[in-house]
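>>> Below: sequence and its predicted model.
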Amino acid sequence: MSREGGCCCGQLRFRTEGEPLRSGLCHCLDCRKLHAAPFMAFVVFPEEKVTITGEARSFESQPGYERSFCPQCGAHVFGRLAKSEAGEVELHHGSFDETSLWPPEYELWTVRRDEWLGPIPSVMDHHARNRE
């Protein structure tokens, strides 16, 4: 099964093969600022199962972690370890062409979750900060 997605203007695209390793939500300050939203929804694939086409620009948001975006429209599309030892790519749910593909299994940085949001009922695994 393959899925596709990309940025707002269509210049930066990706294609995934198979199922993701995991899907989650993050309430950390970086994710909140990056998306101008109270949290970010993401899905993680093995690097070899993701093909990215088009130009992407990247910056290191934290030591060793790169976030990539389209230089034309500015849409943030993916992130990964700079030295990708883990061999994983984190794709943003909102970047996929289809919606409701993979419900989040866990959420990170719940200590920063907005009180008005409350716990996400369908998410079973909650982490005050990062996953172990």
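Thanks, I have it. Numbers count the residues shown, from 1 in each chain.

>>> C-alpha from now on. contacts and neighbour counts both.
Will do.

>>> Please identify the buried residues of the helix or strand harbouring Glu66?
Assigned by DSSP states H and E, Glu66 falls within strand 65-69. Buried positions in strand 65-69, judged by neighbour count with 16 or more other CA atoms under 10 Å: 66-69.

>>> Check which element follows that strand along the chain.
strand 76-81.

>>> Show me what that following strand is packed up against.
Packing contacts for strand 76-81, counted by 3 or more CA pairs under 8 Å, 6 or more residues apart in numbering; DSSP states H and E, involve strand 65-69, strand 88-92.

>>> Show me what counts as buried in the last one.
Along strand 88-92, these residues count as buried under the neighbour rule (16+ other CA under 10 Å): 88-92.

>>> about what we covered before: can you tell me which of the helices and strands packed on strand 76-81 is nearest to Val44?
Among the helices and strands packed on strand 76-81, strand 88-92 comes nearest to Val44, with 4.5 Å by CA to CA.

>>> Quick one: residues in contact with that closest one.
40-47, 50, 76-81 (CA atoms under 8 Å, 6 or more residues apart in numbering).

>>> ok, second structure coming up, stack it against the first:
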Amino acid sequence: SQFVARNHNGIATAPIVAPVAAPVAAYTAPVATAFTAPVVAKYAAAYSTPLAYSAPVAAAYSAPLTYAATPLAYANAHLDAAYASSRVDLKQNYNAAVVPATYAAAVAPLRYTAAPVLL
């Protein structure tokens, strides 16, 4: 297995192949470029030119998708006032060190989360 590893896994062949492969690649690079550049340019132009004409159309249809809907807001000051007094009562009467401030915001966003379940 060491013979295979030395001779066929690139350990012993790298010093032999590298000096030969570099000049061959340098010699054939202009030939490969001469044949591939026109083909690449031809197909790149053929496939990218229609995109220039379709860009305004795509922008018109995708623009509504890029803007998130503004969440509806409702004023819940009366709920906040009632809950705030409850928090004060909890603190005074039960000495609650941690009281959740879930309803403490003056205006909370109202978001549609799921369709109602009809039974």
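Good, I have the coordinates. This is a predicted model, so every value here is computed, not measured.

>>> What would you report as the TM-score here?
Put the two chains on top of each other and the TM-score (TM-score structural alignment, normalised by the length of the second structure) is 0.17; 34 aligned residues with a CA RMSD of 4.5 Å.

>>> I'd like the helices and strands packed on strand 76-81 of the first structure laid out as CSV, including distance to His126 of the first structure.
Formatted as CSV, these follow (distance: least, CA to CA, whole Å):
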stretch, distance to His126 of the first structure
strand 65-69, 22
strand 88-92, 19
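
>>> Of all those, which one comes closest to Tyr106 of the first structure?
Of all these, strand 88-92 comes closest under CA to CA, at 14.3 Å.

>>> quick one: the closest one to strand 76-81, angle?
Calculated by axes from the mean of the first three to the mean of the last three CA atoms, to 10 degrees, strand 88-92 of the first structure forms an angle of 160 degrees with strand 76-81.

>>> Counting by contacts, list what the next helix or strand after strand 88-92 of the first structure packs against.
Next along the chain after strand 88-92 of the first structure, taking DSSP H and E as the criterion, comes strand 106-108. Counting contacts by 3+ CA pairs under 8 Å, 6+ apart, strand 106-108 of the first structure is packed against strand 22-26, strand 125-126.

>>> returning to that earlier point: I'd like to know which of the helices and strands packed on strand 76-81 of the first structure lies nearest to Leu25 of the first structure.
Evaluated with CA to CA, those place strand 88-92 nearest to Leu25 of the first structure, the distance being 9.9 Å.

>>> how near is the most centrally placed residue in the second structure to Ala58 of the second structure?
Centroid-nearest residue in the second structure: Thr66, 13.8 Å away (criterion: CA atoms, centre = their mean). According to CA to CA, to the nearest Å, Thr66 of the second structure and Ala58 of the second structure sit 12 Å apart.

>>> One more: Ala5 of the second structure?
Ala5 of the second structure sits at a distance of 55 Å from Ala58 of the second structure (criterion: CA to CA).

>>> With Tyr47 of the second structure instead?
Applying CA to CA, the value for Tyr47 of the second structure to Ala58 of the second structure is 16 Å.

>>> How about Ala18 of the second structure?
Counting by CA to CA, the gap from Ala18 of the second structure to Ala58 of the second structure is 50 Å.

>>> all helices of the second structure, in order?
Along the second structure, counting by DSSP state H, helices occupy 2-8, 14-66, 77-94.
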